[in-house]
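[1] sequence and computational prediction follow.
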Amino acid sequence: MAVLPINDAPSFDDDGRPKRTGTFWTASAHIITAVIGSGVLSLAWAIAQLGWIAGPSVMLLFAFIGYYTSCLLADCYRSSDPVNGKRNYTYMHAVRSLLGRGQTTACGVLQYVNLIGISIGYTIASSISMMAVKRSNCFHSSGGKNPCHMSSNPFMVSFGVMEIILSQIPDFDQIWWLSTVAAVMSFTYSTIGLGLGIAKVAETGSFKGTVSGISVGPINESQKIWRTFQALGDIAFAYSFSIILIEIQDTIRCPPSEAKTMKKATGFSIALTTIFYMLCGCMGYAAFGNDAPGNLLTGFGFYNPFWLLDVANVAIVVHLVGAYQVFSQPVFAFVEKKAAQAWPDSPFITKHHKLSISSSRSYNVNLFRLVWRSLFVCFTTVVAMLLPFFNDVVGIIGALQFWPLTVYFPVQMYIVQKKIPKWSLKWVCVQTMSMGCLLISFAAVVGSVIGVMLDLKVYKPFKTMY
């Protein structure tokens, strides 16, 4: 009897790897977990800087660009042919196979710096939400008489401990359940924020805000410019997920083609999240106008019902626990793969130790994975404690990843994949879009960096109380 080759075995895919089991729904859960993150909390503030016309318009523009470039990137999962070509397992694999090694290093540095930055941003956001729960209960018990100042550092440490434990999950495709829980949590706190905004508008009986956003007067002219630029970065951050799109696509089963499923999941997820973004951002701005807080649910624009705010902030923490893993798993995998290639005979790096959890269950422990992932979480936690500036950090991360990783590389790879002639109409259109996005990213970086510099003038690391 003939033995089937490994590629024909029913438990393996065409590349000899274990058969992928991801679907439209699991891919959507991963995307929603990545997209609807802490970025939604800063949208009311961002719209306050831009105003009623520019704010929603910029949000829709970023949604369209994110969807369009994600579709281009989805076609690059398989080189040469989107259905039968060779698989690219990561974003960097796609860049290397389509653009060559010359651009791979720059892409890798940008991608992993941004993934690390997002992990830092999520650590900051989660600590702010945990602190908000304690402060809201303190305000409630004291009748608003106690300012309830406290440090965010213990909360960041608590979040870091949780992430050290969860970071030992060995493979990206095994955290689908965490992404599903996180996606549910993201809708929970977004809905609460939306509901509180609607209630506030109903209470005052009017929509606050202006056409041009916060005007010169409460802030000076230069602050208006920098805040407008920073708002662009905040909105860009709210749509940041392209850097892990290939990794998500690599979990999808075939048939139908991975690209077809990924495009559907991307369209569904971005449409759904944009509706939430528009509602949350606009209703938050309508409720508070130009005084919209930097973080809608933790800026204490809302004080009551305090228990509902607690539920929302707990949901934020649960969501960010999962989202942190979605963004950090590619970093873990990259370092562990490089270490295994460099020292293939090292027991510390390659050997797995069987740890019995019960009589029927066991877990494989790798010492290098244990040490390296724990050190990574410790690093992101310490940096978050040194720079706990939510809006500024979000703006910098969003700006740094938007043009190069969300626009430039997907556009260039698509041009090569589809062999689009230079100076053809389509080539000119996509390159013009890319250059426009470069200008947006540059402005956002400048505005956010200046914001950090201003914050550092009054902040004392490990001592400042909120």
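    All right, it came through fine. The model shown is predicted, which means the values in this text are computed figures rather than measured ones.
[2] C-alpha from now on. contacts and neighbour counts both.
    Will do.
[3] run a quick neighbour tally on the closest residue to Gly51 other than its chain neighbours.
    Among residues not flanking Gly51 along the chain, Gly213 sits closest, at 3.5 Å (Cα to Cα, 6 or more residues apart in numbering). Number of residues near Gly213 (other Cα atoms under 10 Å) recorded here: 23.
[4] Leu279 too?
    Leu279: 22 neighbours (other Cα under 10 Å).
[5] now Ala106
    Neighbours around Ala106, by other Cα under 10 Å: 12.
[6] that one: which element?
    Using DSSP states H and E, Ala106 sits within helix 101-142.
[7] coming back round to it: SS state for the residue nearest to Gly51?
    Following DSSP: H, G, I helix; E, B strand; the rest coil, the label given to Gly213 is coil.
[8] residue contacts, it?
    With contact set as Cα atoms under 8 Å, 6 or more residues apart in numbering, Gly213 has these partners: 47-52, 290.
[9] inside helices: which ones of those?
    Of the contacts of Gly213, the ones assigned to helices by DSSP state H are 47-52.
[10] quick one, strands of the stretch 301-450 of the chain?
    For the stretch 301-450 of the chain, the strands defined by DSSP state E, counting those that start in this stretch occupy 352-356, 362-366.
[11] and the contacts of the first one?
    Same thing as strand 352-356. Strand 352-356 has contacts (Cα under 8 Å, 6+ apart) with 362-367.
[12] take a look at this one as well, against the first:
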Amino acid sequence: MVENTAALSLSQQDSDFSTEFKICGFVHYLNLSGVVIGYTIASSNSMMAIRRSNCFNKSGGKNPCRMNPYIIAFGITEIILSQIPDFAQLWWLFSVAAVMSFTYSSIVLGLSIAKVAENGKFKGSLTGISIGTVTQTQKIWRSFQALGDIAFAYSYIISLIEIQDTIKSPPSEAETMRKATLISVAVTTLFYMLCGCFGYAAFGDMSPKDLLTGFGFYSPYWLLDIANVAIVIHLVGAYQIHCQPLFAFIEKAAAQRFPDSEFISREIKIPISGSHFYNLNLFRLVWRTCFVILTTVISMLLPFFKDIVDLLGALGFWPLAVYFPVEIYVAQKKIPKWSTRWLCLQLLSAACLIITIAAAAGSIAGVVGDLKSVKPFKTFY
């Protein structure tokens, strides 16, 4: 009788873990899809900013630029790169993307510091934008949206496992990943905090949503163009980082479901040069191309990046960065319920859930406001 009860308890526990596993996977891949849509919009904004610098020179800013051609150009680039079979073969693109991130961050920081020096003082205040410039309600919503911005910065965690799988050992992959994560998060936090603080100090209440594409700076044009090119290249790589896990999941699931299908499993060797071949898989070609086209079309329907980013950050932050990691840690370490450590972890999870709800509410308000002024496929920059 005791054995049967224990077996039933274990079976129920396994069922609960299976359900949570499926929910985590669904949120994970939904978040990946949303992130790449945001990256598509952001890259087109940067490409338009390069064009717009010419618009300002020639027409004083009266010649608007359509967004759609740049989104389509980005989509075509991603269709080509998405045909590279797996994560490990894209290491060179990720390295270039990392260098580009450092490049445009440095340019923004340098221009912000120069602007503060030109002003001779720090603009803005410790409490943020002043009531009067915006209403009290708008300030509350914007504060919630800012939480979504911060939460979006945690989107990198959904690719850590895939990146770790490409690392050679020894030393152990976990040890290498721990050091790499510590260094990268520290450097990124330092740069982005400096960019945000000096950007606000430079423009105060009149700070644009994006210091580069919002034209907080108008000169030197060539330096702004370099920064925006760096953003585009960075996002080309970031798109692939977030897409590859989704690609691999769908292709593995399809191969398991239809093991005898030649369309899914057959690899056609195409000679490239000498003894090098490219393995063309028809299912991979069709599925990945359709996915990129879908994200491109959605990007043209919703061409407002910041509020989309806020919403994605809010929706993905608590379940992927807090709740599931906490539950996994509790199960792995066998932390007893109602112990001090268990209570602290649950309080942390609850606090982050409240932040997620507030950020999502602010982001939805921002998206609703954007929808009132945006015309799908026809929006100008």
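    Yep, it's here. These numbers come from a predicted model, not from an experiment.
[13] follow-up on the earlier one: check which helices and strands the helix holding Ala106 of the first structure sits against.
    For helix 101-142 of the first structure, the elements it packs on are helix 91-99, helix 153-166, helix 306-342, helix 367-386, helix 390-401, judged by 3 or more Cα pairs under 8 Å, 6 or more residues apart in numbering; DSSP states H and E.
[14] any idea how far Ala174 of the second structure is from the residue mapped onto Cys107 of the first structure from the second structure?
    Counting by TM-score structural alignment, Cys107 of the first structure corresponds to Cys24 in the second structure. From Cys24 of the second structure across to Ala174 of the second structure, the span is 22 Å (Cα to Cα, to the nearest Å).
[15] Ala351 of the second structure too?
    Distance, Ala351 of the second structure to Ala174 of the second structure, by Cα to Cα: 28 Å.
[16] let me see the contact set for Ser363 of the second structure.
    141, 144-145, 148, 307-308, 310-311.
[17] among those, which two are most distant?
    Distance extremes for the contacts of Ser363 of the second structure: the farthest pair is Trp141 and Ile308 at 14.5 Å, using Cα to Cα.
[18] looking at those two, which is more packed in?
    Comparing Trp141 of the second structure with Ile308 by neighbour count (other Cα under 10 Å), the higher total belongs to Ile308, at 23 against 20.
[19] trace that one over to the first structure, please.
    Under the alignment (TM-score structural alignment), Ile308 of the second structure pairs with Val393 of the first structure.
[20] does that match really touch Tyr122, like I thought?
    No: when contacts are counted by Cα atoms under 8 Å, Val393 of the first structure is not listed as touching Tyr122 (10.0 Å).
[21] residue contacts, the counterpart of Cys138 of the first structure in the second structure?
    Alignment note (TM-score structural alignment): Cys138 of the first structure maps to Cys55 of the second structure. Residues in contact with Cys55 of the second structure (Cα under 8 Å, 6+ apart) are 61-64.
[22] and Gly132 of the second structure, by the same measure?
    Taking Cα under 8 Å, 6+ apart as the definition, Gly132 of the second structure has no contacts.
[23] what's the counterpart of it in the first structure?
    Gly132 of the second structure maps onto Gly217 in the first structure when the alignment is built from TM-score structural alignment.
[24] next: Glu162 of the second structure.
    Per TM-score structural alignment, Glu162 of the second structure is aligned with Glu247.
[25] and what of Pro271 of the second structure?
    In the first structure, the residue matched to Pro271 of the second structure (TM-score structural alignment) is Ser356.
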